[in-house]
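sequence first, predicted coordinates after that:
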Amino acid sequence: MNILFFTVSAGEGHNQVAKTIADKIKRIDPKHKVEVIDAFNYVHPSLHKIVFEAYIKSIKYIPTLYGYIYKRSEVTDNSIVDVSEFLNKVVLSRKLTRLLGDFQPDVIVCTHPFPAEALSAMKRKGKIDIPLVTVLTDYTIHPSWINNEIDYYMMPSENFVHEFQYWQIPLERARFFGIPINDKFAKSYNRQEVCERLNLSNTFTALIMGGGLGLGNITETLDYLFTYNIDIQIIAIAGKNQELYRYLSLINRKNLKVFGYVSNIDEFMSASDIIITKPGGITVTEALAKELPIIVTWNLPGQEERNMEFILNNGIGMVAASPNSLISCINLLKDDPDRYQTICRNMTRLRKPHASEDIANFILNMPSANPSSTERSLFKVR
């Protein structure tokens, strides 16, 4: 099979999900031809740079505007920016059509709504006739994900069955496999061995992070904890935020361990008792897989607000909106084993650590995605 993935570099999650599924497919059977394409970067590198920088700046400096646009587009078809028209003019270029013709995909998988919407428009106009699969990367269903031309939706949880039905899409198009993450998060570790390997103490530990980009109020959170002088081990991970890493590295505290971007976050989670973080879709999923209770101290507007609702509504974490609240949340989880275990049990119920394998196998066994050699010669891009 020829399987083409489309993603967009808006944060780490969309790319990570595409790569995770693609790698799983290649491990199942390396004979499959698999490629992951950043849609904007492929079609127009300058556009890709503009979009990525605009996204980062908007969430850092004008998050309220980003949140306003997100929420407005949840409830109205007349969005401020006509994304569909923009995509039809810019993304649906000859270069993209040429890519589809050269690659001849049997299935197209989208991990971001922009390429999903663009390809749906192509299908609507009869330019392609290729099975389309979308993989949601947050614990919410934004209408930008919903297109009648999508054949299957990979959903994060059965909790969204009623939301899915609200959009009047046949339920048989939904598969509630979860958000795919690396298989290593399904592994069990000996905590003492992990602590020794990471040069950590095997004591009550809080992992503080802000996703791969190191966003959020990490420095403020640490100030709260140091002011209170809370007696726990703290792991702070700065991700790709070099400025944050340099700042944290200058803090001289015996109970603080600082790291930059790491590839073994699963081990750090295994050595921790709680995670204090912003509620990105991937981070929430990884914490679920490791059954690591979540405390949210900051969130991006839009999808992360919806992820936070999911955390609270399903009892898998707590929200700390103030310094006093944060200290209270930590102490409650540290000193109340029953409350801590209740959260862990809820996480056990919701976790889907094998989502990547389930999604990969589903894609490989889609009936309409396995053409004969004759069908392949009659390629479906018009």
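Yep, it's here.

all contacts plus neighbour counts: C-alpha atoms, from now on.
OK.

ranges for the helices of the stretch 151-300 of the chain?
161-166, 191-197, 218-228, 242-249, 265-270, 281-290 (DSSP state H, counting those that start in this stretch).

which residues does stretch 99-115 contact?
1-8, 14-15, 17-18, 39, 83, 87, 116, 130-137, 144-145, 363, 369-371, 376, 379-381 (C-alpha atoms under 8 Å, 6 or more residues apart in numbering).

try this one next to it:
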Amino acid sequence: MRRNSRILILTSSYGDGHLQAARSLKQAFHMQGTDEVLIMDLMKEAHPVLNKISTTIYITSMLTSQFGFDYYGWSYYMTRNTKTHLGLGRFFNNLGKKKLKEAVERVRPDAIISTFPYGAVPELCAQIGIPAYTVVTDFTLHSRWVHPNINKYYVATEDLKEELMSIGFAGPQIEVSGIPIRQAFDHAAPANTNKFRGVLSPERRTILILAGSYGVLGNVDEMIDSLQNVPDTQLVVVCGRNEKLERKLRSKFGGRPHCHIFGFVEDIHELMAASSCIVTKAGGLTLSEALSLKVPIFIYKPFAGQEKENANFLARKGAALISHQMEELSGQIRQLLADGAGYGELMQRMSQLQRKSAAEYIIQDMLGSMRQTAPLTGLQH
């Protein structure tokens, strides 16, 4: 094992979460003195046309799901318990295998990390004798993440560890690390000192709406109209890189008092830290960011699939609230902001799921694991 290990991180562009997790891991590696870290979007490089089609289908499905056409959600549940060596499982495991072999021959990594479930990775790693690590970027498990040749899993919660153990993985193969997010979230400045203190009124509580780069949160116009009636609050809407949505909302709401419209916000951690609650979709990374700052989470109309399962998990733990109607969302926010004791209890429940410095924890554990040369145990039967 070289002292300065060479690492290949495989990710995907299905949503931003997988790539953000990969970047956080790369940053943590650099902080530990490991500089030879390459991030690769395997699906994009191996099958660019299929990747573009499937990415478009994924985004379109989120937009059409509110009308009942949720083909991504249907496919998620149809394949949730697929076996890795049969049918669709076998097909998914073969995706990107040729391009991955080429990358391994070129990069010659000491280990491969996946923040997206590529079945070809553990199979190839087992053949050539290098460790394969998987960082699960959701609070729920799908069969695509499961493979007998994974050296170690890094998961968000004890519940996920127990689920993996229930299907045969050994306890030492699974670390409850949390989902890796940017280091900035561990050091976000409080509301009274951060860069948004000159924009936001300190006398009003801030409701942050993350509309998303694709506008997939849905009904943002109606949401603004509804939530502006919550007493003693101000609204902040972040449109990401969706310039069309930003222009539309600025045109309609730009002149309203206590309503702030933003496009892409680089220091989103500071804006979240300055907020009293957040309305968002249920991506694993965004939820982890909110948990790290203990900003109460309201999930509106979660999309079927991993996001719905993420939302249901946090709701069962009492760490987030789900709504399906605008009046329900508005009522939930009114009630929580008016109930000091309830607000504190929710933050306490969020603390129980909070995992600080997940990326740093994962890297330290992973580097230690790589030095140990312990044999791969795989699934126990």
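Arrived safely. No experiment lies behind these values; they were computed from the predicted model shown.

please state their TM-score.
Laid over one another, the chains give 0.89 as their TM-score (TM-score structural alignment, normalised by the length of structure 2), with 363 aligned residues with a C-alpha RMSD of 2.3 Å.

buried only: go through the contacts of stretch 99-115 of structure 1 for me.
Buried subset of the contacts of stretch 99-115 of structure 1 (neighbour count, 16 or more other C-alpha atoms under 10 Å): 1-8, 14-15, 17-18, 39, 87, 116, 130-137, 144-145, 363, 369-370, 379-381.

tell me how many other residues crowd Ala289 of structure 1.
Per other C-alpha atoms under 10 Å, the neighbour tally for Ala289 of structure 1 reads 24.

can you check Asp82 of structure 1 too?
Neighbour number of Asp82 of structure 1 under other C-alpha under 10 Å is 10.

tell me which residue of structure 2 matches up with it.
Taking TM-score structural alignment, the alignment pairs Asp82 of structure 1 with Leu88 from structure 2.

which helix or strand contains its match?
Using DSSP states H and E, Leu88 of structure 2 sits in helix 87-94.

ok, then the element right after that helix?
Heading C-terminal from helix 87-94 of structure 2 (DSSP H and E), you reach helix 97-107.

what residues in structure 1 pair up with the helix or strand just after that following helix?
Following helix 97-107 of structure 2 in sequence order, the next helix or strand is strand 111-114 (DSSP H and E). Counting by TM-score structural alignment, strand 111-114 of structure 2 pairs with residues 107-110 of structure 1.

mean deviation of that stretch from structure 2?
Compared with structure 2 after fitting, stretch 107-110 of structure 1 deviates on average by 0.3 Å (mean C-alpha distance after the TM-score superposition for structure 1).

strands along the stretch 201-350 of structure 2, start to end?
Under the criterion DSSP state E, counting those that start in this stretch, the stretch 201-350 of structure 2 contains strands at 205-210, 233-238, 259-262, 277-280, 297-300, 320-323.

okay, and the residue of structure 1 most remote from its centre sits in which element?
Distance from the C-alpha centroid of structure 1, by C-alpha atoms, centre = their mean, peaks at Thr374 (38.0 Å). Assessed by DSSP H and E, Thr374 of structure 1 sits inside helix 373-377.

count the residues that sit near Gly239 of structure 1.
Residues near Gly239 of structure 1, counting by other C-alpha under 10 Å: 20.

quick revisit: want to throw the strands of the stretch 201-350 of structure 2 into a markdown table with mean neighbour count?
Below are those laid out as a markdown table (neighbours: other C-alpha atoms under 10 Å):
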| stretch | mean neighbour count |
| --- | --- |
| strand 205-210 | 23 |
| strand 233-238 | 22 |
| strand 259-262 | 18 |
| strand 277-280 | 22 |
| strand 297-300 | 26 |
| strand 320-323 | 20 |
